[in-house]
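Enquirer: any chance you could fold what I've pasted below:
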Amino acid sequence: MALVNAGVVVLDCAEPERLAEFYKELLGAEETEASANRIEIQGAGGFRMAFRRDVNATPPSWPRPENSLQAHLDFVVEDLDEAERGVVGLGGRPLEAKDAAGPHEERGFSDPAGHSFTMRRGIAPTAPKQG
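Expert: Okay, the predicted model is just below:
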């Protein structure tokens, strides 16, 4: 029997309302919980994310080496060009990064609060990326 029934990806940010709106549009998600300091959304297939207010939040500097990546999200898309136009239209921005090795074409982005994520064409790999 599992000790945990469900998981939620939580991103700290200065403006959870703004970031929740970005990811709601990006994922076609709906808001499921909201308080003054936390907003949770749920997308297709039950994927859940939350956005927690941290007035001192600073985004990671990835891909620059002076700060670690911390964490990032991978999303699978059919059309990278269309996905990129959508991300930029929602207030995200492309990140300049070296092409990742592997069988899947991908592009890096940051959300409006600076959290990085990857859009990957095709099926997401099941094993960790090597190298």
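Enquirer: hey, let's count contacts and neighbours off CA atoms from now on
Expert: OK.
Enquirer: so how far is residue 67 from the closest residue to residue 70 other than its chain neighbours?
Expert: In space, and not counting its chain neighbours, residue 70 is closest to residue 60: 7.0 Å by CA to CA, 6 or more residues apart in numbering. Distance of residue 60 to residue 67, computed by CA to CA, to the nearest Å: 6 Å.
Enquirer: who has more neighbours out of the two?
Expert: Each of residue 60 and residue 67 has its neighbours counted (other CA atoms under 10 Å); residue 60 has more, 19 against 11.
Enquirer: can you tell me the SS state at that one?
Expert: Following DSSP: H, G, I helix; E, B strand; the rest coil, the label given to residue 60 is coil.
Enquirer: surely it meets residue 115?
Expert: Yes. Using CA atoms under 8 Å, residue 60 is in contact with residue 115, at 6.7 Å.
Enquirer: so what sits against both of these two?
Expert: Taking CA atoms under 8 Å, 6 or more residues apart in numbering as the contact criterion, no residue touches both residue 60 and residue 115.
Enquirer: could you also give me the structure for this next sequence, so I can compare it with the first?
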Amino acid sequence: MTVPKTSVLVLDSTEPEPLARFYATLLGATVEPAGGDPDLLFVTGRCGAFLGVRRDLGAAPPSWPRPEDSQQAHLHILVASDALDEAEREAVSLGARPVAAVPNGTLDRRTDLRRYTDPAGHSFVLTAAPPVTV
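Expert: Purely as a prediction, here's the structure:
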């Protein structure tokens, strides 16, 4: 029998409090201390932790979207397809910066996927949620 587990992606940041508040506001969640670690915050919602943000005084933002660098990791935030424009306005008003990815020299012009960096430089996308099948 497998022991029940859960996982959470943790982002490093020199200033975890404002970054955790950014994601909590964007995701309609709250910021909670992570128990015994004073340098770790969890962004939590009804279903538990969405994301962790950890203090790392040496953290440097990723250099993506430079063509020679990879994203290494990024968040996909799923949104109803008819709410993408509203979600984009909300993210930008909170401090997200739009990113124009240029794979192989051509712009990605899909409207169902929007690329950004958070205020600390981590990449994330807003993308249309897949249809739910019952």
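Enquirer: now do the strands in the second structure.
Expert: 9-13, 30-34, 37-45, 48-55, 75-79, 97-98, 113-117, 123-128 (DSSP state E).
Enquirer: what range in the first structure does the fifth one sit on?
Expert: In this case it means strand 75-79 of the second structure. Per TM-score structural alignment, the counterpart of strand 75-79 of the second structure in the first structure is residues 73-77.
Enquirer: pull out the buried positions in the matching stretch.
Expert: Within stretch 73-77 of the first structure, the residues that count as buried by 16 or more other CA atoms under 10 Å are 76-77.
Enquirer: what's next to that stretch, contact-wise?
Expert: Residues outside stretch 73-77 of the first structure that contact it (CA under 8 Å, 6+ apart): 83, 116-124.
Enquirer: can you pull the contacts of residue 25 of the first structure?
Expert: Residues in contact with residue 25 of the first structure (CA under 8 Å, 6+ apart) are residue 90.
Enquirer: ditto for residue 19 of the second structure
Expert: Neighbouring residues of residue 19 of the second structure by CA under 8 Å, 6+ apart: 13, 53, 118-120.
Enquirer: what's the answer for residue 106 of the first structure, then?
Expert: Residue 106 of the first structure makes contacts with 80, 99-100, 118-121, as judged by CA under 8 Å, 6+ apart.
Enquirer: alignment lookup: residue 90 of the first structure to the second structure.
Expert: Counting by TM-score structural alignment, residue 90 of the first structure lines up with residue 94 in the second structure.
Enquirer: go on, residue 63 of the first structure?
Expert: Matched to the second structure by TM-score structural alignment, residue 63 of the first structure sits across from residue 65.
Enquirer: go on, residue 113 of the first structure?
Expert: In the second structure, the residue paired with residue 113 of the first structure according to TM-score structural alignment is residue 120.
Enquirer: skipping adjacent residues, who's closest to its match in space?
Expert: For residue 120 of the second structure, ignoring the flanking residues on the chain, the nearest one in space by CA to CA, 6+ apart is residue 61 at 6.2 Å.
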